[in-house]
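*Asks:* structural data only, the sequence is not supplied:
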């Protein structure tokens, strides 16, 4: 049976990820997420892929996949974020050139166990259904699309956010879908676009229409699932990948001075340098050329290439991208994007006084992060001055500057300057 064409959805808008940027290019363990995902599919025998990108990330993704010889990849562009249906229609020219074929639709920002993809491909290879959809087993109500499943696991409908107590099953739809006839699916999507309905669920409506005549089979899944939707989800993916480190690995080209303590499953890449008194507690990752200074502590964190965990700095349960600089400070449950500077004596508060879930403002709406500990999220090139304190869940925009001794209590937009004005009074001492 023909191996399906992998279709990776990597376009769409990333506005909810602010102040971070392109989710498919966020690095984990020194490699972009897209690269890690494609490598896993290659291990399962996938040979060809089409990546649906957007105009902003198209060139970067094209350059990236050119370095991955395991899968023959073509990049197509979705000019505007008009939903999954529109994104899938963009593969039509590829099918016209290469012929109709089965497709396996996934999203770059959904991280699951590789066993799910193996189960999906096995179901496709051994079954007789028209389509196969992954169903994630849940215990508590999840605000997503639920699968209505009949006898033998046949899917009869997808019900979007039915409300607690009205769930048709315990299976939530996640984007791991095999369709044996790509052209038929695209025709059904196109037919939905011809209707006057203004909603953007054309793909889901097309599948619902096809279910009336063709067999859609559920592939249940109860393993781990992390989706990068909001910025704090980067920490979830980080922890998932750190947990997969099976044993310590220290590069021969790393420089480990005397008096360094390394505990647990820790990966230290080439060119990294750990100074006397440094401690790294696993699971943890130290990238190429990174520095962990004297008496610094890194635990359960990722430290990217060329980043500096300076003297007496504590980095706990945090993600530091490439080129981050810190010195005598604390980064707790935080996410610092490329080239962020966290100056001396800075502290990222990560816990509310009432120990309640930390909130965050997303596109003007206050939402719960679901985390009882969350520190700072800083965009690329942000500069945080000495003695700055950030409140739990605060986001600082790209290339923003925070002046010394400032307490940052709310989000700071891109390119802003924030400082505290102070009045200095000098009085002469009374004589005599």
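*Replies:* It's in. Small disclaimer: the values here were computed from a predicted structure and weren't measured.
*Asks:* drop to CA atoms for contacts and neighbour counts, all remaining ones
*Replies:* Fine.
*Asks:* looking at this, residue 219 is in a helix?
*Replies:* No: going by DSSP: H, G, I helix; E, B strand; the rest coil, the assignment for residue 219 is strand, not a helix.
*Asks:* assess the claim that it and residue 131 are in contact.
*Replies:* No: between residue 219 and residue 131 there is no contact under Cα atoms under 8 Å: 10.3 Å.
*Asks:* who has more neighbours, these two?
*Replies:* Higher neighbour count among residue 219 and residue 131: residue 131, with 27 against 23, using other Cα atoms under 10 Å.
*Asks:* tell me where this structure has helices.
*Replies:* Here the chain has its helices, by DSSP state H, at 33-43, 58-65, 84-89, 92-98, 114-126, 182-193, 202-211, 233-242.
*Asks:* in a markdown table, list those along with distance to residue 417 and mean neighbour count.
*Replies:* Shown next, in a markdown table, are the helices of the chain (distance: least, Cα to Cα, whole Å; neighbours: other Cα atoms under 10 Å):
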| stretch | distance to residue 417 | mean neighbour count |
| --- | --- | --- |
| helix 33-43 | 32 | 18 |
| helix 58-65 | 30 | 15 |
| helix 84-89 | 38 | 21 |
| helix 92-98 | 47 | 12 |
| helix 114-126 | 44 | 17 |
| helix 182-193 | 45 | 19 |
| helix 202-211 | 43 | 20 |
| helix 233-242 | 26 | 20 |
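*Asks:* looking at those, spot the one closest to residue 17.
*Replies:* Nearest to residue 17, of all the helices of the chain, is helix 233-242, at 9.1 Å by Cα to Cα.
*Asks:* just want the angle from that closest one to helix 33-43.
*Replies:* Helix 233-242 runs at 40 degrees relative to helix 33-43, counting by axes from the mean of the first three to the mean of the last three Cα atoms, to 10 degrees.
*Asks:* let's bring in a second model and compare:
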């Protein structure tokens, strides 16, 4: 099987990823103990990839990110290519044109556990000698997506968000493309959908095949999409406790419903209950009588006594105690005083709607608590309503009730205002 280079698209503004769009691209977000992009690189290595080109914005093109990836000792030749302005996917691909000859793979950094899918794309191309190979999955809402027009396993066209779709096969964002795609892109004006336009032209004049995705590929448009990624990352793991972890004899580790992973230096105190699937990161501390259920508690977190963490993600350096945190994500270095309660369900049990970029968005889930940005400080006895988003460096005084979206650097002192 031939080795194809991989292009990873890790640039862009991430504006819809609020309030977790701080610091670096969402593909470098740390989840279950490592940045998401590391999982993709591991999948690429399994699939026989040897060269990787990562398209990043100016802020990600730094020695910290490069040394971070080097620390995982991949046998990959990894190059960073800078996209100075966020001009879309088509422009990002063209930046790698001089490094690509023949066929290549394209992925987003959050395509975790994707080695089998990458191998399926390569195998289909070798069996059919197709110019490009795409992945399609069936959808009940074709008007929301790029849709494939097909004849058996051939793709005859790609239509973006059709008003009258003749197919329900949604284009997935993992591709095997060729230099012909880049040649066509070079002759198009920069636009939001020039990638889709070029792909449609390739389909009209070349042999393009498709394979059916066995599962929905991960997406990471909004911050709450991290919950599904957490579940996927833990789905193929086995329970593990580091020999350097300190686990009290009275602690209960229940991995019947999913694996429980406890990393180096973690401390699990007396009468703690951890129910899988769950991850406890390096040097994290889980205090007496606390419960961690279906959650990821990242490195250097402190979960004080009598705290319940349910289906949530605690980013590195979070501290919380004597609280209830459900269906929530706490950004790095967030500090939570005693008595936090996150309401996570509407009374009518309908999907929670969230305000992002001044638009009300249906989250698609009916369990949604709180998401905070980086270095948020919550005083004691704070209550949050379902779907609350809190920006970076917000300070919340005690006894406040929060709802909706709170801008970064705000001071909340008068009942959530």
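*Replies:* Yes, it's here. In this text, all values refer to a predicted model and were calculated from it rather than measured experimentally.
*Asks:* in structure 2, what residue corresponds to residue 29 of structure 1?
*Replies:* For residue 29 of structure 1, the aligned position in structure 2 is occupied by residue 32, per TM-score structural alignment.
*Asks:* and for residue 266 of structure 1?
*Replies:* So, by TM-score structural alignment, residue 266 of structure 1 is matched to residue 260.
*Asks:* gap between that match and residue 243 of structure 2?
*Replies:* 14 Å (Cα to Cα, to the nearest Å).
*Asks:* what about the two, which has more around it?
*Replies:* residue 260 (27 against 12).
*Asks:* dump the residue contacts of that one.
*Replies:* 238-241, 253-254, 274-280 (Cα atoms under 8 Å, 6 or more residues apart in numbering).
*Asks:* that one and residue 114 of structure 2: what is the separation?
*Replies:* Distance from residue 260 of structure 2 to residue 114 of structure 2, by Cα to Cα: 22 Å.
*Asks:* and what of residue 411 of structure 2?
*Replies:* For residue 411 of structure 2 relative to residue 114 of structure 2 (Cα to Cα), the value is 42 Å.
*Asks:* quick one: map residue 327 of structure 2 onto structure 1.
*Replies:* By TM-score structural alignment, residue 327 of structure 2 lines up with residue 333.
*Asks:* which residues in the stretch 151-300 of structure 1 form strands?
*Replies:* Taking DSSP state E, counting those that start in this stretch to define them, one finds strands in the stretch 151-300 of structure 1 at 155-160, 171-179, 216-221, 225-227, 249-250, 255-256, 261-263, 266-268, 273-274, 279-281, 284-286, 291-292, 297-299.
*Asks:* need those in TSV (columns: distance to residue 77 of structure 1).
*Replies:* Converted to TSV, the strands of the stretch 151-300 of structure 1 look like this (distance: least, Cα to Cα, whole Å):
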stretch	distance to residue 77 of structure 1
strand 155-160	28
strand 171-179	19
strand 216-221	28
strand 225-227	22
strand 249-250	39
strand 255-256	44
strand 261-263	45
strand 266-268	36
strand 273-274	41
strand 279-281	42
strand 284-286	34
strand 291-292	39
strand 297-299	40
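*Asks:* out of the ones you listed, deepest packed?
*Replies:* Most buried of those, by mean neighbour count (mean count of other Cα atoms under 10 Å): strand 284-286, with a mean of 31.
*Asks:* and that strand, how far from the chain's centre?
*Replies:* 18 Å (Cα atoms, centre = their mean, to the nearest Å).
*Asks:* what span of structure 2 is it aligned with?
*Replies:* Going by TM-score structural alignment: strand 284-286 of structure 1 matches residues 278-280.
*Asks:* how close does that stretch sit to structure 1?
*Replies:* Superposing on structure 1 and averaging over aligned pairs (mean Cα distance after the TM-score superposition for structure 1), stretch 278-280 of structure 2 comes out at 0.5 Å.
*Asks:* ok, residue 113 of structure 2 - contacts?
*Replies:* By Cα under 8 Å, 6+ apart, the neighbours of residue 113 of structure 2 are 39-40, 43, 232-233.
*Asks:* next one: residue 307 of structure 2
*Replies:* Taking Cα under 8 Å, 6+ apart as the test, what residue 307 of structure 2 contacts is 287, 289-291, 320-324.
*Asks:* change it to 6 Å
*Replies:* Residues near residue 307 of structure 2 by Cα atoms under 6 Å, 6 or more residues apart in numbering: 290, 321-324.
*Asks:* let's see which of those end up in strands.
*Replies:* residue 324 (DSSP state E).
*Asks:* from the contacts of residue 307 of structure 2, pick the one nearest residue 139 of structure 2.
*Replies:* residue 324 (36.0 Å).
*Asks:* how close does the closest one get to residue 352 of structure 2?
*Replies:* 19 Å.
*Asks:* cool, and residue 178 of structure 2?
*Replies:* 42 Å.
*Asks:* and residue 310 of structure 2, by the same measure?
*Replies:* 17 Å.
*Asks:* what lines up against residue 200 of structure 2 once you look at structure 1?
*Replies:* In structure 1, the residue matched to residue 200 of structure 2 (TM-score structural alignment) is residue 208.
*Asks:* before we move on, back to that, which one of residue 411 and residue 114 of structure 2 is surrounded by more residues?
*Replies:* Shown here are residue 411 of structure 2 and residue 114; by other Cα under 10 Å, residue 114 has more neighbours (22 against 16).
*Asks:* what about stretch 166-173 of structure 2, distance to the chain center?
*Replies:* The answer for stretch 166-173 of structure 2 is 21 Å, by Cα atoms, centre = their mean.
*Asks:* swap that for stretch 66-75 of structure 1, please
*Replies:* 21 Å.
*Asks:* skipping its backbone neighbours, what lies nearest residue 19 of structure 1 in space?
*Replies:* By the measure of Cα to Cα, 6 or more residues apart in numbering, the closest residue to residue 19 of structure 1 outside its immediate chain neighbours is residue 379, 4.8 Å from it.
*Asks:* with adjacent residues omitted, what lies nearest to the residue nearest the centre of structure 1?
*Replies:* By Cα atoms, centre = their mean, the mean C-alpha position of structure 1 lies nearest to residue 228, the distance being 3.4 Å. Distance criterion Cα to Cα, 6+ apart; nearest residue to residue 228 of structure 1, sequence neighbours excluded, is residue 109 at 5.2 Å.
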